[in-house]
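**Student:** after the sequence you'll find the predicted model.
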Amino acid sequence: MSPQSPSSPRNTPAPSPSRATTPASSTSSTSSSAKKETAHPSSSSPPPPSSELEATDAMCYHCFVTLSQELQQGDSSSNNSKSSWRAFRNKRPIPEYVKALSDPSIECPLFITWDKLRPKASSLFPSNLLLRNNNNASATETTPATPIYELRGCIGSLTPKPLLTSIGDYALNSALRDRRFHPVTASEVPQLRVAVSLLVKYEVCDHCLDWHVGKHGILIRFTTTITTASSGSSNNSSKTYSATYLPEVASEQGWDQRQAVTALVRKSGYSGKVDQKLLDTIDCTRYQSSKRRMTYDEFVNTRKRKRQQLTPSTSASSSFHQQDVEEEGEEGDNDDFSGPAFRRVAFSTTSS
């Protein structure tokens, strides 16, 4: 998906089924007016990538590296953000995760999700959520001892994209250009968790309920006809709707197939009656997701291990900046968010 057009197929609530507050790997409605990549794929059944593709820790690590590098370049809300990232990206060495791919040029639909750790005393809804979309808030409710995360941004593409560049591209898009949220700032990074979802095993469904909760994500597409009367004559016009939910959404919300499809119809922007007649017209494609998550703490620990392997006798706390210069080619350069360098970035980075 292009950086300017957010799309997230996760917990946008529908009026019908009840909804728990849970963050998802994606949340945003995909209506007929949305951008092509997510709202209107070229067909109802996108060409499937290799079913053996798997999301990896290295992909998540690259997301944190990419975001921290971008934030440390300056104002993330600048109009030059997109072009500066592309110029920077073209100069970087091949990311570590690419080395594990069977084909470096392989393409796959994907979504990148950022969740933010919720403070214990905070409100259920994230304070950074734009007011016009505050019903999109979500949180992972588990046990009191388990950290609770809230959705902070999710953008992806249902059209296959080259993994070589798209992991970093969508890491920035979801963090900085999800229109439901203010751009992520440097001060928030230590509270973030990233999820990489690769969409695989696309199959055309026999009907819109031909899929399994907890296993499949679904992409629906349907067209309605509107008749309008004018000057004694009637005119017919059609409108196409589409939307998607990632595999984990239905189970997290406690929905069965019909409830999930009903919610997805509402998410697409359709406000008419959802009856059996409408359900029979829906084209549905199911898919599965290979998903991997990484918290900021896990990212920091991974980075420390990488640096110890390169300079085992060097103290990271005493020579942070020097290491950044010496570790040329290593992902994670200048991505520390705890020292003086971070504080300078935090004050120079603004959110809209």
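**Tutor:** Yep, it's here.
**Student:** only C-alpha atoms for contact and neighbour calcs from this point on.
**Tutor:** Will do.
**Student:** what helix or strand is P109 located in?
**Tutor:** strand 107-117 (DSSP states H and E).
**Student:** packing partners for that strand?
**Tutor:** strand 149-162, helix 163-176, strand 192-204 (3 or more CA pairs under 8 Å, 6 or more residues apart in numbering; DSSP states H and E).
**Student:** let's see that with 10 Å instead.
**Tutor:** Applying 3 or more CA pairs under 10 Å, 6 or more residues apart in numbering; DSSP states H and E, one finds that strand 107-117 contacts helix 57-72, strand 149-162, helix 163-176, strand 192-204, strand 283-295.
**Student:** with distance to L110 and mean neighbour count added, can I get these in CSV?
**Tutor:** Listed next are the helices and strands packed on strand 107-117 as CSV, based on distance: least, CA to CA, whole Å; neighbours: other CA atoms under 10 Å:
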stretch, distance to L110, mean neighbour count
helix 57-72, 12, 23
strand 149-162, 5, 27
helix 163-176, 8, 25
strand 192-204, 5, 24
strand 283-295, 9, 22
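**Student:** my guess is C284 contacts I220. True?
**Tutor:** Yes. Here C284 reaches I220: they are 4.5 Å apart, a contact under CA atoms under 10 Å.
**Student:** ok so, going back, reformat the helices and strands packed on strand 107-117 as CSV; add distance to S251.
**Tutor:** Formatted as CSV, the helices and strands packed on strand 107-117 follow (distance: least, CA to CA, whole Å):
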stretch, distance to S251
helix 57-72, 24
strand 149-162, 17
helix 163-176, 23
strand 192-204, 16
strand 283-295, 14
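**Student:** what residues sit buried inside stretch 179-192?
**Tutor:** 179-187, 189-190, 192 (16 or more other CA atoms under 10 Å).
**Student:** OK, contacts around N235?
**Tutor:** Contacts for N235 (CA atoms under 10 Å, 6 or more residues apart in numbering) come out as 226-229.
**Student:** and of these, the nearest to N90?
**Tutor:** Taking CA to CA as the measure, N90 lies nearest I226 of the contacts of N235, at 47.8 Å.
**Student:** quick revisit: sitting in strands, which of the buried residues of stretch 179-192 do you find?
**Tutor:** Those of the buried residues of stretch 179-192 mapping onto strands are L192, per DSSP state E.
**Student:** circling back: and the two most separated of the contacts of N235?
**Tutor:** It's I226 and A229 that sit farthest apart of those, by CA to CA, at 10.2 Å.
**Student:** take the one below as the second:
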Amino acid sequence: MSSPSSGDALPEHAYYCFDVVQAALDGTAQPAPQFDRDEAFPLFVTWNVRSRSGGEPRLRGCIGNFGALRLGDGLAEYAHTSAFEDSRFDPITAKDLPRLECGVSLLTDFEVCDDYLDWELGTHGIYVEFVNPALNLPPSSSSSPASTATTPSTGSGTATPAPKPTYRSLSALPKLDVAVSRAQNPRNLRPVLHATFLPEVAPAQGWTKVDAVDAAMRKGGFKGVVTDEMRRGARVSRYQSRKVKVTWDEWQRWRSSSSSQ
């Protein structure tokens, strides 16, 4: 029986990732998901391995997608890919399973920020787009990165910010548009550079908001000194992550409980 949907990451999502990996190692068919497999979210699957000495778990694999995927298909694909095809690590083996923990992150609430500081550390991930500085384009070549919308005044002398439009995925967000002629771009450079960081990255690195935006610009391919003019000209969007994490032991107990019902 499928669990009711709350829009949150559920333990059953992570249990299913363990099921997928176990089936791949055993060479058997994947069991059916115990949740609504047709709900769609951008998602990431993370595998950590617990230390035998009791220290902090170490990353063992993490891969995902920023397009909205049906949960049944997306979790199956990225549970397998992050376990066996993350090039930073050796593929997971059967002997690794008892020390593994699985994290599932469902990405939600994609919104365009009013400016590059319109997001919260530890709450939001950011997606930063900016005009490629190598093109030396005039400011008018790009669309306005964002605008602050307000509702009419209620008579109190102040305007109330209107709710931000929310999008289902990164690919659905309005994009930074840049008009570039062939003469302005003879080397066929990318007109817009972009990069993203998940919500947990900036706090883990000890970054401020400015640090995170600058790091995203460097990750996007810019090698120079980031200026405040570049930050103000960028389009920054924000999103949130609904996460769940389970251990191999919890998965085993859940399997035993499910099989006895």
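**Tutor:** Nice, thanks for sending it over. Being a predicted model, the structure only gives us computed values, none of them experimental.
**Student:** and which of the contacts of N235 of the first structure is nearest to E248 of the first structure?
**Tutor:** I226 (34.0 Å).
**Student:** I'd like the distance between that closest one and S238 of the first structure.
**Tutor:** 6 Å (CA to CA, to the nearest Å).
**Student:** what span of the second structure lines up against stretch 55-66 of the first structure?
**Tutor:** Alignment of stretch 55-66 of the first structure against the second structure: residues 9-20, by TM-score structural alignment.
**Student:** nearest to Q259 of the first structure among the helices and strands packed on strand 107-117 of the first structure would be which one?
**Tutor:** strand 283-295 (14.7 Å).
**Student:** which bit of the second structure covers that closest one?
**Tutor:** By TM-score structural alignment, strand 283-295 of the first structure lines up with residues 235-247 in the second structure.
**Student:** distance between that stretch and the chain's centre?
**Tutor:** Mean C-alpha position of stretch 235-247 of the second structure versus that of the full chain (CA atoms, centre = their mean, to the nearest Å) differs by 6 Å.
**Student:** got it, and stretch 205-222 of the second structure?
**Tutor:** With CA atoms, centre = their mean as the basis, the mean position of stretch 205-222 of the second structure lies at 16 Å from the chain mean.
**Student:** list the buried residues of it.
**Tutor:** 209, 212-220, 222.
**Student:** what lies in contact with it?
**Tutor:** Taking CA under 10 Å, 6+ apart as the rule, stretch 205-222 of the second structure contacts 116-121, 125-130, 132-134, 192-197, 201-203, 223-228, 230-231, 234, 236.
**Student:** out of those, list just those in strands.
**Tutor:** 125-130, 192-197, 236.
**Student:** mind checking what G103 of the second structure lines up with in the first structure?
**Tutor:** Aligned partner of G103 of the second structure by TM-score structural alignment: A195.
**Student:** which residues touch the residue nearest to its match when sequence neighbours are not counted?
**Tutor:** Counting by CA to CA, 6 or more residues apart in numbering, A195 of the first structure lies nearest to R293, which is 4.2 Å off, once chain neighbours are set aside. Taking CA under 10 Å, 6+ apart, we find R293 of the first structure in contact with 25, 55-57, 59-61, 112-115, 193-197.
**Student:** what about R293 of the first structure, distance to L264 of the first structure?
**Tutor:** 25 Å.
**Student:** secondary structure class for the equivalent of A260 of the first structure over in the second structure?
**Tutor:** Under the alignment (TM-score structural alignment), A260 of the first structure maps onto A212 of the second structure. Of the three states, A212 of the second structure takes helix under DSSP: H, G, I helix; E, B strand; the rest coil.
**Student:** ditto for S237 of the first structure
**Tutor:** strand.
**Student:** pull the contacting residues for the residue nearest to it when sequence neighbours are not counted.
**Tutor:** Spatial nearest neighbour of S237 of the first structure, excluding adjacent residues (CA to CA, 6+ apart): I226 at 5.2 Å. Taking CA under 10 Å, 6+ apart, we find I226 of the first structure in contact with 235-239.
**Student:** report the contact partners of S51 of the second structure.
**Tutor:** S51 of the second structure neighbours (CA under 10 Å, 6+ apart): 57-58, 99-100.
**Student:** quick check: the alignment partner in the first structure of it vs D280 of the first structure, distance?
**Tutor:** Structural correspondence for S51 of the second structure with respect to the first structure (TM-score structural alignment): R118. The spacing between R118 of the first structure and D280 of the first structure, counted by CA to CA, is 41 Å.
**Student:** count of neighbours near T224 of the first structure?
**Tutor:** 13 (other CA atoms under 10 Å).
**Student:** and D324 of the first structure, by the same measure?
**Tutor:** 18.
**Student:** and it, that's in a helix?
**Tutor:** Yes. Under three-state DSSP, D324 of the first structure sits within a helix.
**Student:** now do the contacts for the residue most central in space within the second structure.
**Tutor:** Of all residues in the second structure, the one closest to the mean position by CA atoms, centre = their mean is L198, 4.9 Å from it. Contacts for L198 of the second structure (CA under 10 Å, 6+ apart) come out as 44, 105, 107, 122-127, 238-241.
**Student:** that one maps to what in the first structure?
**Tutor:** Match for L198 of the second structure (TM-score structural alignment): L246.
**Student:** for that match, give its distance to E252 of the first structure.
**Tutor:** 11 Å.
**Student:** ok, the match of G103 of the second structure to L164 of the first structure distance?
**Tutor:** In terms of CA to CA, A195 of the first structure sits 17 Å off from L164 of the first structure.
**Student:** likewise for D280 of the first structure?
**Tutor:** 39 Å.
**Student:** how about L279 of the first structure?
**Tutor:** For L279 of the first structure relative to L164 of the first structure (CA to CA), the value is 38 Å.
**Student:** before we move on, what about Q257 of the first structure?
**Tutor:** 35 Å.
**Student:** same check, this time on S81 of the first structure
**Tutor:** For S81 of the first structure, the distance to L164 of the first structure - CA to CA - is 20 Å.
**Student:** try G217 of the first structure
**Tutor:** If you go by CA to CA, the gap between G217 of the first structure and L164 of the first structure works out to 24 Å.
**Student:** got it, and K82 of the first structure?
**Tutor:** Distance of K82 of the first structure to L164 of the first structure, computed by CA to CA: 17 Å.
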